[in-house]
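K.L.:
need coordinates for the below:
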Amino acid sequence: MLACRVILFLAWTLHGSISCINLSPCSLLHGASTNMDVHVLSSRVLRPGDPNSAPSKAPLTVFDRFASNIYIAVLFAFSPPTPPNDALIAGLSKTLLLFPTLAGRLDDSRRLRRPCLIVGGCGGGALVVEAAASSNLSDHLPLEVSPDFQLLHPSPASAVHVFQVQLNRFACGGLIIGATAHHRVADGQSMSIFFTAWAQTVRGAFVDRPPVYDQSWLKPRCPPHCEFNHWGLEFTPLNSSSVNQIDVDPSEITNMLIRYSADFIQKLRRKAEGKYTTFETLIGHLWRKITVARRLEDRVQTMVRVSVNGRTRLKPPVPNEFFGNLVLNAYPQATAKDLIDEGLPGAAMMIHEAIRRVDDRYIQSFIDFGELYGDEELVPVYDVDGNVLSPMLEVDSWLRFRFEDVDFGGGGALRAFLPTWVPFEGLVMVLPGFGEDGGIDVFVTLLEEHAKMLRQISHSLD
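P.N.:
The predicted model follows:
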């Protein structure tokens, strides 16, 4: 899911510190200079609204509780000229009035019947950090995936705020915005609405897609009825006594950014007989290549957890502006041998059919599950994974979220948009490309030995 398993092992703190970064090449896209010094200058907490107002409690929905108990971190890089920090911060303060949950605080203490988000009052707020770099942004473009990306955004390790942002200002006036948001407050669709609204507010434009908080679409049936088994797929079974975790030292895990040109994507679609979407085709291709790179034995069952936005699948559909979490997974699976033998058309078909099964009926069953078991301590399957998913993959697409349309004004251009470094194996994220011909960028995390093989075969049409 933007449920992506972005588990961040961070130990540094921002307050009163000076941090230095050395970016080193770790991707398939080769950047320019690798020396970037970033100095943290200040931090503050924005608390929009009346601090004397009485706080309100909003219980987390079953979709919120399905989301991983982690922060998702993303980076936006803008070439100069860009608006000054004061304008960005003032715009953020105004935007948070429309998105109060991003300035709330999570309360999942056992004394509560159900975990909730506390909004309003004197607590909560959003953390804003200002930082400066002595170099020009152009010295570091295109950005290469690096563990040091973690220094471009506030650390989630000791976070007390559900939304944090760091404004990294370069000598040329360029800007990298590094932001982290707690996944149980919002999914990728929701955060795209927020970032677009923030940019519009800074430009002085009308916010054309304000958030929707109405949860009437998520009401359980009367009586609630689970037509599908959600234990084991979405949440760990209540009677589960053992957890199958695989952990390695994070240094053994590599992140890479693979670029697929628009022309190559068309070749893939022709090879898949043109029957499936670009996303289904590309993920089918990557699923097969990663299976080969991992050297999985023929009989090993491999599965892909594919994030599916439930907004348009419910009947009636939920507006895309619904703010919160409304994502479930599809689960295509096959033995390694069958996946390879059936070729790209077969892999794309398995993904297509699995996504199709996440329909209104399935989502309503999940809503009813939340009504029946909501008072239990629900633990999503993500929270019991180790940091190695193999032989599984977890896939998320950001292609339809319009992150690439975020424009704070000033005349500069968005030059890069990507997640931070992820010390977790088995993640695939599909991103809009920033090459001259468009195309698609794919962020992949694998063990280093498997990443070496994938680099060799990622563009093979076999």
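K.L.:
CA only for contacts and neighbour counts going forward, please
P.N.:
Will do.
K.L.:
could you pull out the helices for the stretch 101-250 of the chain?
P.N.:
Here the stretch 101-250 of the chain has its helices, by DSSP state H, counting those that start in this stretch, at 188-203.
K.L.:
which parts of it are strands?
P.N.:
105-107, 116-119, 126-133, 163-169, 175-182 (DSSP state E, counting those that start in this stretch).
K.L.:
and the contacts of the fourth one?
P.N.:
What it means is strand 163-169. 38, 85, 102-103, 125-133, 152-154, 175-182 (C-alpha atoms under 8 Å, 6 or more residues apart in numbering).
K.L.:
next, format the strands of the stretch 101-250 of the chain as TSV and append mean neighbour count and distance to Phe401.
P.N.:
TSV is the format used below for the strands of the stretch 101-250 of the chain (neighbours: other C-alpha atoms under 10 Å; distance: least, C-alpha to C-alpha, whole Å):
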stretch	mean neighbour count	distance to Phe401
strand 105-107	21	25
strand 116-119	22	24
strand 126-133	21	23
strand 163-169	25	19
strand 175-182	24	16
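K.L.:
a markdown table for those strands, including distance to Gly438?
P.N.:
Shown next, in a markdown table, are the strands of the stretch 101-250 of the chain (distance: least, C-alpha to C-alpha, whole Å):
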| stretch | distance to Gly438 |
| --- | --- |
| strand 105-107 | 39 |
| strand 116-119 | 39 |
| strand 126-133 | 29 |
| strand 163-169 | 26 |
| strand 175-182 | 21 |
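K.L.:
so which of these is nearest Ile367?
P.N.:
strand 116-119 (17.0 Å; C-alpha to C-alpha).
K.L.:
want to put them side by side, so please do this one too:
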Amino acid sequence: MPTDYYASHFTYTLYIILYIRKYNNEGKPDLIRNMRTLHQPSIQDLNVKIHHSTLLLSIQETEHDSIFLSNIDKVLNFNVQTIHFFPANPDFPLEVVAARLKNAIQKLMQDPYDFLAGKLNLNRQTGRLEIECDGCGVGFVEASTEYMLEEIVDLVYPNPAYRELIMQSWDNNEDRDQPLCIFQVTSFECGGFALGISTNHALFDGLSFIIFLKNLASQAFDDTPLAIKPCNNRRLLAARSPPQVTFPHPEMLELNHIREQRPVFASDDEDLDFKIFNLSPSDISYLKQKAKSGCETNKTTKITSFNVVTAHIWRCKFLSNPVQNNWDRVYTILYAVDIRSRLNPPLPHSYCGNAVLSAYASAKCMDLEDYPFSKLVDMISDGAARMTDEYARSVIDWGEVHRGFPNGEVLISSWWKLGFDEVMYPWGKPAYSCPVVYHRKDIILLFSDVGGGGVNVSVALPVKELEIFEQLFYKYLSA
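P.N.:
This is a model prediction of the structure:
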């Protein structure tokens, strides 16, 4: 994961095109597709008004201690922002929702999430970043907008106005004094509301965050136990002593080489166009069948939805800039792999912290064009299979020896099947949950296609490259 890939840079086009595909009897997409064009949301400013903000403290005084951060955690010192939209529920007006959320957060701060109220601190004795559980508090904001939730029209569209639904900075404090966790409840005129949550990524990965949300929801009910008790022993992912880097790690880049190579998480100075490409369940089935029928696919290849979608994006992304590409150059794609079940012994499913590492696949640009699709799926599958217990430990130990970050030309950041919108609160499930979308040229986001069962692919590229990407995207769905 990059160090600042949630920093936002928005350059939107006037239109977003979603293609609805129909299939013929052979299971292959028709060349002529019905096309649906979604206009950019007319509401670019929600005019959110802040009514009250406070720092929530634990109901009872907690022990002042420090929490060890693994080498995976300490790299992820940046904020992750998510929005959860809820329709109106007459039994739960906003003041009741806010009161229940405050109480739930304060209960969680007692046990087992006391670190929510802490702050990041560099331990001068060990030289390591850690969480100091000093009880500074969790930010809680109550706000409103005069718009109706229905006026947003399409919640799936990554609207830059969503940034207003999360407080970006707490009272202009210095970075080191910012709360690690901020909640914002924003009411709409219709009675619906948005719950915006900003957390430092050092606290959670996707799986541990969904567990946190389930626990938050459970504590918003009356007299309900925790949904899942988290495992807070982050030393389970401590480096070995002495460190043993037993594999080469081309997917990692040392800090002293940052100036020589452009990291995948680097900001883009050029103007970027933006589109969302939809892959329907039928499209994904077609890609799977295409991978199965290829002669290169071996018996160990896992032909999953994620693997075929990632292989499809990999080819389109690297062939979208043929003028600047060196066809002999090796291009690397990065994607996250959960290592909980891959370690020996496995980590608890409820491990609270970051237990994901960057898998990778590499190929020359010319090969990305010439290889059969099945070969690309093989390589994506092999990249994940590479993440054994020893390989994961070697990456963690690499982080003990070196300071650096994941290294590749493109990163797939998947929010596809995390299930945020399946969490049941007293007032119901979210109508939709999504990250606050950022624009990075070499970071491609996957997120749920609400109601459609497919996946939406968020891509930001210079205009010419995006045009080529779009042509390739549909070309390779038809051949």
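K.L.:
superposed, what's their TM-score?
P.N.:
The TM-score (TM-score structural alignment, normalised by the length of the first structure) is 0.83; 430 aligned residues with a C-alpha RMSD of 3.0 Å.
K.L.:
coming back round to it: for the strands of the stretch 101-250 of the first structure, which one sits closest to Phe366 of the first structure?
P.N.:
For Phe366 of the first structure, the closest of the strands of the stretch 101-250 of the first structure is strand 116-119, at 19.0 Å, according to C-alpha to C-alpha.
K.L.:
and Arg209 of the first structure, what does it touch?
P.N.:
Taking C-alpha under 8 Å, 6+ apart, one finds 193, 197, 321 in contact with Arg209 of the first structure.
K.L.:
counterpart of the first one in the second structure?
P.N.:
With TM-score structural alignment as the criterion, the equivalent of Ile193 of the first structure in the second structure is Ile211.
K.L.:
tell me how many other residues crowd its match.
P.N.:
23 (other C-alpha atoms under 10 Å).
K.L.:
then Gly451 of the second structure?
P.N.:
6.
K.L.:
so how far is Tyr432 of the second structure from it?
P.N.:
Remark: distance between Gly451 of the second structure and Tyr432 of the second structure (C-alpha to C-alpha, to the nearest Å) = 10 Å.
K.L.:
ok, back up a step: can you tell me, leaving aside adjacent residues, what's nearest to the match of Ile193 of the first structure?
P.N.:
Nearest non-adjacent residue to Ile211 of the second structure, counting by C-alpha to C-alpha, 6 or more residues apart in numbering: Ile228, 6.7 Å away.
K.L.:
any idea what that neighbour aligns with in the first structure?
P.N.:
In the first structure, Ile228 of the second structure lands on Arg209 (TM-score structural alignment).
K.L.:
tabulate the contacts of Arg209 of the first structure (a markdown table), appending distance to Thr278 of the first structure.
P.N.:
Converted to a markdown table, those look like this (distance: C-alpha to C-alpha, whole Å):
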| residue | distance to Thr278 of the first structure |
| --- | --- |
| Ile193 | 23 |
| Ala197 | 28 |
| Glu321 | 24 |
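K.L.:
lining up those residues with the second structure, which overlap?
P.N.:
Shared with the second structure under both residues aligned by TM-score structural alignment, their matches' C-alpha atoms under 8 Å, the contacts from those are 193, 197, 321.
K.L.:
now, among the residues you listed, which is nearest to Asp247 of the first structure?
P.N.:
Using C-alpha to C-alpha, these come closest to Asp247 of the first structure at Ile193, 35.0 Å.
K.L.:
the closest one contacts Val207, doesn't it?
P.N.:
No: between Ile193 of the first structure and Val207 there is no contact under C-alpha atoms under 8 Å: 9.7 Å.
K.L.:
who are the contact partners of Cys26 of the first structure?
P.N.:
Counting by C-alpha under 8 Å, 6+ apart, Cys26 of the first structure has contacts 144-146, 254-256.
K.L.:
what strand or helix carries the corresponding residue of the second structure for Gln333 of the first structure?
P.N.:
Residue pairing (TM-score structural alignment): Gln333 of the first structure is matched to Ser362 of the second structure. Assigned by DSSP states H and E, Ser362 of the second structure belongs to strand 356-364.
K.L.:
mean shift between that strand and the first structure?
P.N.:
Superposed on the first structure, strand 356-364 of the second structure shows a mean distance to its aligned partners of 1.0 Å (mean C-alpha distance after the TM-score superposition for the first structure).
K.L.:
what does the helix or strand just after that strand contact?
P.N.:
Sequence-wise, the next helix or strand downstream of strand 356-364 of the second structure (DSSP H and E) is helix 365-370. The contact list for helix 365-370 of the second structure (C-alpha under 8 Å, 6+ apart) reads 315, 318-319, 325-331, 376.
K.L.:
can you pull out the strands in the stretch 251-400 of the first structure?
P.N.:
253-260, 301-309, 327-330, 333-335, 393-397.
K.L.:
quick one: closest of the ones you listed to Ser33 of the first structure.
P.N.:
strand 253-260 (17.5 Å).
K.L.:
circling back to that earlier point, now the match of Gln333 of the first structure: closest residue in space that isn't a chain neighbour?
P.N.:
Closest to Ser362 of the second structure by C-alpha to C-alpha, 6+ apart is Thr332, at 4.3 Å.
K.L.:
out of the kept ones among the contacts of Arg209 of the first structure, flag the one nearest to Val248 of the first structure.
P.N.:
Ile193 (35.9 Å).
K.L.:
roughly how far does the closest one sit from Leu60 of the first structure?
P.N.:
20 Å.
K.L.:
before we move on, what about Gln266 of the first structure?
P.N.:
In terms of C-alpha to C-alpha, Gln266 of the first structure sits 42 Å off from Leu60 of the first structure.
K.L.:
cool, and His225 of the first structure?
P.N.:
Distance from His225 of the first structure to Leu60 of the first structure, by C-alpha to C-alpha: 20 Å.
K.L.:
can you pick out the residue with more neighbours from those two?
P.N.:
Between His225 of the first structure and Leu60, counting by other C-alpha under 10 Å, Leu60 is the more crowded of the two (21 against 16).
K.L.:
residues in contact with the more buried one?
P.N.:
114-117, 184.
K.L.:
what's the counterpart of it in the second structure?
P.N.:
Checking TM-score structural alignment: Leu60 of the first structure goes with Leu69.
K.L.:
next one: Gln166 of the first structure
P.N.:
Match for Gln166 of the first structure (TM-score structural alignment): Gln184.
K.L.:
Asn329 of the first structure versus the residue nearest the centre of the first structure, what's the distance?
P.N.:
Centroid check for the first structure by C-alpha atoms, centre = their mean gives Leu2 as the closest residue, at 3.1 Å. Here the criterion is C-alpha to C-alpha. By it, Leu2 of the first structure lies 11 Å from Asn329 of the first structure.
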